[in-house]
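> only the shape, not the letters, is given here:
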């Protein structure tokens, strides 16, 4: 199992004299990397991700088991065996990961070969003998991520973290100990692998095992939804940007506006014509073929929920994502079915740029 974390174990270097290491360092480092990827690729501003240490628990159990076997082979049966990986012990080790200082590293060592060795050495570093385990550095790699390249590529591309992401920590107020765990702030600098021109700097705050997405510079471009008709994409982009920048209720408004535009176009109703939302949805469902109504995500539910959250100023970013995905899936299926989706043929061929 340790082979799964060989890269992370090599990065951490320091070996603690206990059976749980280096499995803990390797698996925890990988889990932190995965959490950063989830946060950067899929989360909005001020959303949080908790580092999932499930695989670390499994790696520690296997490491302790192997330590017992090796000890028995070398000196025979002994009274003092390695500490078993009990639930209590695993919880202690989870708290340790939340308390230790995390040091980022990048697989990219710079564009200048002459300085690559310097970057490789600088990203690790030793600590004094006798350093408390909760003060030991835990090194992790910043992951490669998929982002929208706003430069020459104009599409979704792989971005790689640059060595400039590393913080020397000279005169920095971080890391600092809080009741919930160690607090740190990371400024990760990413560059598009394809054009090597687009650069994004991402601000992430860490407290214990929790990561908070705090900023993108320049602002992140939303990934396009290819299944949506061309005329709806700008409205969805407005919704995505609003939620990404912390304006959740603006996101609800734009998403409901997109739904209104889709429904009116399908029903051949002028956008400027006044009509109650529930009547609009009801008229749309009357036009659908009976056989497909029950298998599609409900636009009735989407309209009702978006209206409720908008007017009561409730709801979460996850609620927005759920309704966005349901509406997009509904439209995608309708577009794929074409004329077969509607009982009234006149509704199956709306303007190509606006709704199909």
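Nice, thanks for sending it over. None of the values given here were measured: they were computed from a predicted structure.

> going forward, measure contacts between C-alpha atoms and count neighbours the same way
Fine.

> work out for me the element residue 253 sits within.
With elements taken from DSSP states H and E, the one containing residue 253 is helix 248-266.

> and the next helix or strand past that helix?
helix 277-287.

> which elements pack onto the helix or strand just after that following helix?
Moving toward the C-terminus from helix 277-287, the next helix or strand (DSSP H and E) is helix 290-293. In terms of contacts (3 or more Cα pairs under 8 Å, 6 or more residues apart in numbering; DSSP states H and E), helix 290-293 is packed against no helix or strand at all.

> second structure for comparison follows:
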């Protein structure tokens, strides 16, 4: 299996790393966190100006027609800089639904606005007690003469506080845990009957709990088959998991580099603590964990294009297991090696650990995916 980037991909990675290094440092992140919605419209516009928001969309829709590898490169770069702008929610997840199943009219109405940065999306999926099961949906969508009426409540909707459009999973028939009878609907965030309660999450990103009280939407708001949307949801969720794996690798990479620089300068007993052999061994273990995670992130990226959805899900689940393990180990060791300063809000190392922890619990934690891998007939 070839993990090498092409020359074009390598140049893209280098230019993106330079761009973010110039415009997005830790102080910039802290300023962005204080803006309305928890992220910067100016930074989002900069990402749009450099074509990053249009990267995965087809050229016919105004994008660049890039693939999963380019998304991996972007997410890893965003992870290194702890970028909090809603690239995952809008481009990867929201854009994924439109790319795979959006009608021509839906693509025309939403994709150009995503690409130019004037519209953001949010995926409203998680419900009370549903845990990580994508098919556990109690929110309903009742068919009417001219569309649908959505009723229910969603929790921890990433970017839900400031999104212009909500992509909502809702049950059109059957019982709460049936795998059939689930639809995906585009609901205006300011629609009548939509109530949002926004809040900052532990990692600095913002989310919202959203209530849909008899929200009327048109017949053209359903993405794909409104009675068999689970395969589409699973596909987009797997793409989001692969993107999160890449973001985690970026966060782990910079976390390790920051920690090594710190132990080279932090002195104890008159010498740098990095000279202690036990800490050198610990840093070496962190490096091995990072390289394991990097390999599995690439593995997940390549798995996205598999034709067999069962095989795709199993391989991406295996990657999520390794990412969770490596992220926990590197995050904990980084904070411990920093000592007390690692526990403060002023030090970025703790922010890396928080983001890695949230990534581990997004779209399934390590135990959940280890169970999926085991049930799929493979071992990690």
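Noted; the coordinates are in hand. Not measured: the values here are computed from a predicted model.

> fetch the TM-score of the aligned pair.
Remark: TM-score between the superposed chains equals 0.30 [TM-score structural alignment, normalised by the length of structure 1]; 165 aligned residues with a Cα RMSD of 6.2 Å.

> surely residue 106 of structure 2 touches residue 98?
Yes - the criterion here is Cα atoms under 8 Å, and residue 106 of structure 2 meets it with residue 98 at 7.3 Å.

> the two: who's more crowded?
residue 98 (20 against 17; other Cα atoms under 10 Å).

> all helices for the stretch 51-200 of structure 2, in order.
Secondary structure of the stretch 51-200 of structure 2 (DSSP state H, counting those that start in this stretch): helices located at 68-81, 87, 95-101, 104-115.

> now the third one: buried residues?
Pointing back at helix 95-101 of structure 2 there. Going by neighbour count (16 or more other Cα atoms under 10 Å), the buried part of helix 95-101 of structure 2 is 95-99, 101.

> does residue 209 of structure 2 lie in a helix or a strand, and which?
Under the criterion of DSSP H and E, residue 209 of structure 2 resides in strand 206-218.

> again, but for residue 250 of structure 2
According to DSSP H and E, residue 250 of structure 2 maps onto helix 230-265.

> for that helix, enumerate the helices and strands it packs against.
Using 3+ Cα pairs under 8 Å, 6+ apart, helix 230-265 of structure 2 sits against helix 68-81, helix 95-101, strand 271-272, helix 277-303, helix 309-338, helix 348-361.

> so how far does stretch 300-318 of structure 2 reach from one end to the other?
End-to-end distance for stretch 300-318 of structure 2: 8 Å, by Cα to Cα, to the nearest Å.

> next, the buried residues of that stretch.
Buried, per 16+ other Cα under 10 Å, within stretch 300-318 of structure 2: 300-304, 309, 312-318.

> now do stretch 92-106 of structure 1
For stretch 92-106 of structure 1, a neighbour-count test (16+ other Cα under 10 Å) marks 93-106 as buried.

> switch the residues you listed over to a markdown table; also include distance to residue 234 of structure 1 and secondary structure.
Below are the buried residues of stretch 92-106 of structure 1 laid out as a markdown table (distance: Cα to Cα, whole Å; DSSP: H, G, I helix; E, B strand; the rest coil):
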| residue | distance to residue 234 of structure 1 | secondary structure |
| --- | --- | --- |
| 93 | 47 | helix |
| 94 | 44 | helix |
| 95 | 45 | helix |
| 96 | 46 | helix |
| 97 | 43 | helix |
| 98 | 41 | helix |
| 99 | 44 | helix |
| 100 | 44 | coil |
| 101 | 42 | strand |
| 102 | 40 | strand |
| 103 | 40 | strand |
| 104 | 37 | strand |
| 105 | 37 | strand |
| 106 | 35 | coil |
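
> show me which of the residues you listed is closest to residue 304 of structure 1.
The nearest member of these to residue 304 of structure 1, counting by Cα to Cα, is residue 98 at 41.0 Å.

> doesn't residue 35 of structure 1 belong to a helix?
Yes - counting by DSSP: H, G, I helix; E, B strand; the rest coil, residue 35 of structure 1 is found in a helix.

> wait, isn't it in contact with residue 41?
No - checked against Cα under 8 Å, the pair residue 35 of structure 1 and residue 41 is beyond contact range at 10.1 Å.

> who has more neighbours out of these two?
Higher neighbour count among residue 35 of structure 1 and residue 41: residue 35, with 21 against 14, using other Cα under 10 Å.

> how close does residue 310 of structure 2 get to residue 301 of structure 2?
Counting by Cα to Cα, the gap from residue 310 of structure 2 to residue 301 of structure 2 is 15 Å.

> swap in residue 100 of structure 2?
For residue 100 of structure 2, the distance to residue 301 of structure 2 - Cα to Cα - is 17 Å.

> same check on residue 253 of structure 2?
Taken as Cα to Cα, the span from residue 253 of structure 2 to residue 301 of structure 2 is 18 Å.

> and what of residue 255 of structure 2?
Residue 255 of structure 2 sits 22 Å away from residue 301 of structure 2 when distances are taken as Cα to Cα.

> which element is residue 49 of structure 1 on?
Per DSSP H and E: residue 49 of structure 1 is located in strand 48-50.

> same for that strand, what does it pack against?
helix 23-42, strand 210-217.

> which of these has the highest mean neighbour count?
helix 23-42 (a mean of 22; mean count of other Cα atoms under 10 Å).
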